[in-house]
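Colleague: Next comes the sequence, and after it the predicted model I'd like to discuss.
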Amino acid sequence: MNHDKHIAEHEARTRAALAMGGPRKLEERRAQGILNARERIDRLVDAGTFLETGRYATSIRPEVREVTPADGKIAGYGRIDGREVAVVSNDFTVMGASSSTVNTTKVGHVKKIATSRGLPMVFLGESTGARMPDVMGAAGVGAGDRPTQYRRMRETPWVSAVLGHCYGSSSWYAALADFVVMRKGAITAVSSVKLTSRAVAEAVDPESLGGWRLHTEVTGMVDLAVDTDEEALDAVRRFLSYLPSHHQEPPPVAAVPAGSGEDAERILELLPEERSKVYDVRKILALIYDRNSLFELKPRFGKSVVTALARLDGHTVGVVASNPLFKGGAIDPSACEKVVSFLVLCDSFNIPLVFMVDQPGFLIGVEGERQGAIGRVMNWMNAMSLVSVPKLSVVMRKTYGQAVLNMGGGGNADEVVAWFSAEVNFMDPRSAVAIVHGVDPQTEPARYAELLAEMTKGTSAYDAAAVHAAHHVINPVDTRQTLIRLLQVHRLRLSGGVGEHLMRTWPTSY
């Protein structure tokens, strides 16, 4: 049989699909230094591994079928560092990657495969929202049955890159993701600038509506902002390197970089003895965890606490660290929200947690209460009680008040390690003297010193160890080896390194 006609048609249809929105639109993007949807996939996955599904899909409307290659969303499977992933890359050159009946079905198919086969799901976002006139009218917006379209059960990691104007589904999938990276200059919001401007009857600045500063510093939805598409895609690859492919396996183990932990003596140089002096905890973390393995999430949000993925002896851990460089390490509502989302991530994907503690308590004040401080603190405690992966707590310099419990004290961690410099107390003894006795150190220095000594009794690392509130007291230099050994003991061997996932339905945004 002669199949030349079929071969020619297949080749023509393939060329049309791969041409996306055409040479002019692709060249415009190239001139702006922005990758197109297929180039983004090529940068993300291992060379030659992408298998496209739904390549020949088009709009359901006959009059635009010839100008909707792949119906504006490119979907399929590839490998990152040899592991299978599922990918959806929005093609903005085709009708602004607007959502339609056909391409929504494509996305749903890939999500279903990713969930059932244990593949991480990556969304490369850039879209205008729902496609009109397709969704206009009751039939367009109200028809169908998609009750689980936006359900998260955290069977596999979800990652979203905000790489342009992202409205509608692109913004929804960013809010649902475990990790969100955003290119500076991109925008994500519920609705477009044009529609929002009409709704509020005034011009709206795109950056104020949904720019990277808003989402990294105010909403906390974005974990990392970068300058280019390439940096964003590299960040996706790096994030996934710390995580398992699905919730029923432990995280991958990496080679330990040469020189890891060899500068531990410098911890004593960096840690001030005086409680009132600040320092950047990141410098200390770099001396404890595998060299160059710290991958910080939400560094511009809730800055008094650092949340980071890292490795110890090649094994992934989640680090929650007080950072006295900001607000003296006092925990505000934003920091609470940041930590809770991190606890959910780590517990969902079998990542042990290490708390590095040097905090003076919760930041009190009217603004904090207006932001729901009480509820945020209790959300954290509720999440702590549901965490089923190992929890280790290292008290570095001080830990005070209710936050002692939030940071792993009072039985909220499997092991509490105190540096010999640690202090555990209900509050700063100086504040206690002022509140209980009303003594001013300027007017009654001798009396103040006497009362301060009294309020400071029984607060040392050894006092905590005496009542078994601290299980170990160590030289800070020995922290790395202590944590490695403890994790060997606690790393869920009986269940193959897999936790119970009690927070698998915890809201991704709240």
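Modeller: Arrived safely, thanks for sending. Residues are numbered from 1 along each chain as shown.
Colleague: contacts and neighbour counts: CA atoms only from here.
Modeller: Fine.
Colleague: all helices for the stretch 251-400 of the chain, in order.
Modeller: Under the criterion DSSP state H, counting those that start in this stretch, the stretch 251-400 of the chain contains helices at 267-270, 281-288, 333-348, 366-370, 373-386.
Colleague: Dump the ones you listed to CSV, plus mean neighbour count.
Modeller: Formatted as CSV, the helices of the stretch 251-400 of the chain follow (neighbours: other C-alpha atoms under 10 Å):
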stretch, mean neighbour count
helix 267-270, 14
helix 281-288, 20
helix 333-348, 24
helix 366-370, 12
helix 373-386, 18
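Colleague: wait, what's in contact with the closest residue to Ser334 other than its chain neighbours?
Modeller: Spatial nearest neighbour of Ser334, excluding adjacent residues (C-alpha to C-alpha, 6 or more residues apart in numbering): Gly302 at 4.7 Å. When contacts are counted by C-alpha atoms under 8 Å, 6 or more residues apart in numbering, Gly302 touches Glu217, Ile331, Asp332, Pro333, Ser334, Ala335, Cys336, Lys338.
Colleague: rewinding a little: looking at the helices of the stretch 251-400 of the chain, spot the one closest to Pro120.
Modeller: Of all those, it is helix 333-348 that lies closest to Pro120, at 13.1 Å by C-alpha to C-alpha.
Colleague: tell me what that closest one is packed against?
Modeller: strand 305-312, strand 315-322, helix 373-386 (3 or more C-alpha pairs under 8 Å, 6 or more residues apart in numbering; DSSP states H and E).
Colleague: Would you format those as JSON lines with distance to Phe179 included?
Modeller: Shown next, in JSON lines, are the helices and strands packed on helix 333-348 (distance: least, C-alpha to C-alpha, whole Å):
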{"stretch": "strand 305-312", "distance to Phe179": "12"}
{"stretch": "strand 315-322", "distance to Phe179": "14"}
{"stretch": "helix 373-386", "distance to Phe179": "19"}
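Colleague: Comparison target, given below:
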Amino acid sequence: MLANPVCTWETKHSPSSSSETYAVTVKPVALRSKVPGVAHVEVRQLNGRQVVWLEVTADAHRGALSFDASSMIATAARTAVDSRLPLVAVMASSGADLREGFSALHGWGLAARALTNCSGVVPTIIIVDGPTVSGPALFLGIADHVIMTESAYAFVSGPSMVAEFTGIAIDNEELGGPSTHARFTGAVTAVATDRQQAVEIAENILAYIPDHLDQEPPRWETDDDVTRLTPEAGDAIPPSSTGSYDVRTVIRVLADDAEFLELKPHWAANLVTGFATFGGQPVGIVANQPLALAGTLDIPGSQKGARFVAFCDAFNIPILTLVDTPGFYPGKDLEWRGMIRHGAQLVFAYGRATVPRI
């Protein structure tokens, strides 16, 4: 039932590092392609990059996950780890297939474990292209990056359950639509108008990151002179200490060709995170944003920064931090919700990081 991709491993030394990296060639074959169901897996090219491609569609039974379908998800994750390839998944699912009972729940557990084992080994990107609820919605929290189309929604408990337990009437869009996740939950990296744009966003993210933890990020071609002066960066900062400015303007002045890929721009806007290149070298950028909460750190900002720093460290991406903040945002509610604990997560991520940090 399982057609394993043919892998050719070659150990070689990077010209800029003495650490070993691995080049892997995987034939674009379908995995378990003859197994019917809502999940389909193959190894394919994505803008010149080989990825393990997983699709969970709602074409049959609203994408309910049978044991076999969940096993297919686990197969995709294991193949990504074994082949050292990024995992890109397109997902729409109503949850476990209730017709199978505990067997379906067991399958979901196997899939969750396999996806978890990808963490820090290969990048994982999930494109949510339809309703994704109950157990499958939790996969979004496991993935490194999540892209949601405008027609999709995701939650673990639906509007009917919310109304029954709380008495509050709410619809799918407000409860778990792309705007909700992009602004309030932080579960979504970016929102796309449709599947095609979502794939393009995934390609843009992959352009900055390596295939796996033992590989350096891909170098970019650029004619931008790394020795050029950047007086515009200073001009963007107001002379008054109480003045405000958009730190993204400073980032674009510093970056190669003024290109900056911001991640999660609408969640925790007081902390900007994203990718740029300097001399063709991809770099992760963390920056206080004076336009939002005066650049102070709160719980969402700490969570956003901690996860991004940990991701960069896992995949050998240097980190540039632009600091302009009066400190932590004050408030009883913030302290009671665990500002110490969440703030320490950001400290822990930086303290644990071994990549170059400026």
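Modeller: Nice, I can see it. The structure presented is a predicted model; accordingly, all values stated were derived computationally and were not measured.
Colleague: What value does the TM-score take for this pair?
Modeller: Put the two chains on top of each other and the TM-score (TM-score structural alignment, normalised by the length of structure 2) is 0.85; 330 aligned residues with a C-alpha RMSD of 2.4 Å.
Colleague: possible to save the helices of the stretch 251-400 of structure 1 as TSV with distance to Arg183 of structure 1?
Modeller: Below are these laid out as TSV (distance: least, C-alpha to C-alpha, whole Å):
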stretch	distance to Arg183 of structure 1
helix 267-270	34
helix 281-288	24
helix 333-348	21
helix 366-370	30
helix 373-386	29
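Colleague: Quick check: the farthest pair among the contacts of Gly302 of structure 1?
Modeller: Taking C-alpha to C-alpha, no two of the contacts of Gly302 of structure 1 sit farther apart than Glu217 and Ile331, at 15.6 Å.
Colleague: So for these two, which residue has more residues nearby?
Modeller: More crowded of Glu217 of structure 1 and Ile331, by other C-alpha atoms under 10 Å: Ile331, with 26 against 18.
Colleague: for the more buried one, what are its contacts?
Modeller: Residues in contact with Ile331 of structure 1 (C-alpha under 8 Å, 6+ apart) are Gly302, Ser304, Val305, Gln359, Gly361, Phe362, Leu363.
Colleague: That one matches what in structure 2?
Modeller: Mapped onto structure 2 by TM-score structural alignment, Ile331 of structure 1 lines up with Leu297.
Colleague: And Lys298 of structure 1, by the same measure?
Modeller: In structure 2, Lys298 of structure 1 lands on Lys264 (TM-score structural alignment).
Colleague: how many other residues sit next to the equivalent of Gly279 of structure 2 over in structure 1?
Modeller: Structural correspondence for Gly279 of structure 2 with respect to structure 1 (TM-score structural alignment): Asp313. Other residues near Asp313 of structure 1 come to 20 when the count uses other C-alpha under 10 Å.
Colleague: same check, this time on Phe139 of structure 2
Modeller: Phe139 of structure 2, neighbours per other C-alpha under 10 Å, totals 18.
Colleague: follow-up on the earlier one: wait, which of the helices of the stretch 251-400 of structure 1 is closest to Thr53 of structure 1?
Modeller: Nearest to Thr53 of structure 1 among those is helix 333-348; the distance by C-alpha to C-alpha comes to 28.5 Å.
Colleague: Now do the closest one against strand 305-312, angle only.
Modeller: Here helix 333-348 of structure 1 points in a direction 30 degrees away from that of strand 305-312 (axes from the mean of the first three to the mean of the last three C-alpha atoms, to 10 degrees).
Colleague: Quick check: nearest residue in space to whichever residue in structure 1 pairs up with Val191 of structure 2, chain neighbours excluded?
Modeller: Matched across to structure 1, Val191 of structure 2 falls on Ala225, judged by TM-score structural alignment. Sequence neighbours aside, Met182 is the residue nearest to Ala225 of structure 1 in space, at 4.8 Å (criterion: C-alpha to C-alpha, 6+ apart).
Colleague: Okay, and the corresponding residue of structure 2 for the one you found sits in which element?
Modeller: For Met182 of structure 1, the aligned residue in structure 2 is Met148 (criterion: TM-score structural alignment). According to DSSP states H and E, Met148 of structure 2 maps onto strand 145-149.
Colleague: any residues touching that strand, and which ones?
Modeller: Contact partners of strand 145-149 of structure 2, identified using C-alpha under 8 Å, 6+ apart, comprise 124-130, 140, 178, 187-195, 198, 201-202.
Colleague: Mean per-residue distance, the helix or strand following it versus structure 1.
Modeller: Downstream of strand 145-149 of structure 2, the first helix or strand assigned by DSSP H and E is strand 153-155. In the superposition against structure 1, strand 153-155 of structure 2 averages 0.6 Å from its aligned positions (mean C-alpha distance after the TM-score superposition for structure 1).
Colleague: Quick check, central residue of structure 1?
Modeller: In structure 1, the residue lying closest to the centroid (C-alpha atoms, centre = their mean) is Phe179, at 4.2 Å.
Colleague: who touches the counterpart of Ile209 of structure 2 in structure 1 in this structure?
Modeller: By TM-score structural alignment, Ile209 of structure 2 lines up with Leu243 in structure 1. By C-alpha under 8 Å, 6+ apart, the residues touching Leu243 of structure 1 are Pro157, Pro250, Pro251, Pro252, Thr316, Phe349, Ile351.
Colleague: Skipping adjacent residues, who's closest to the equivalent of the last one over in structure 2 in space?
Modeller: Right, Ile351 of structure 1. Matched across to structure 2, Ile351 of structure 1 falls on Ile317, judged by TM-score structural alignment. Spatial nearest neighbour of Ile317 of structure 2, excluding adjacent residues (C-alpha to C-alpha, 6+ apart): Val283 at 5.6 Å.
Colleague: The one you found and Leu261 touch, don't they?
Modeller: No - between Val283 of structure 2 and Leu261 there is no contact under C-alpha atoms under 8 Å: 10.6 Å.
Colleague: which neighbours do the two share?
Modeller: Shared contacts of Val283 of structure 2 and Leu261 (C-alpha under 8 Å, 6+ apart): Phe275, Ala276.
Colleague: Neighbour count: those two, which is higher?
Modeller: Between Val283 of structure 2 and Leu261, counted using other C-alpha under 10 Å, the more crowded position is Val283 (23 against 18).
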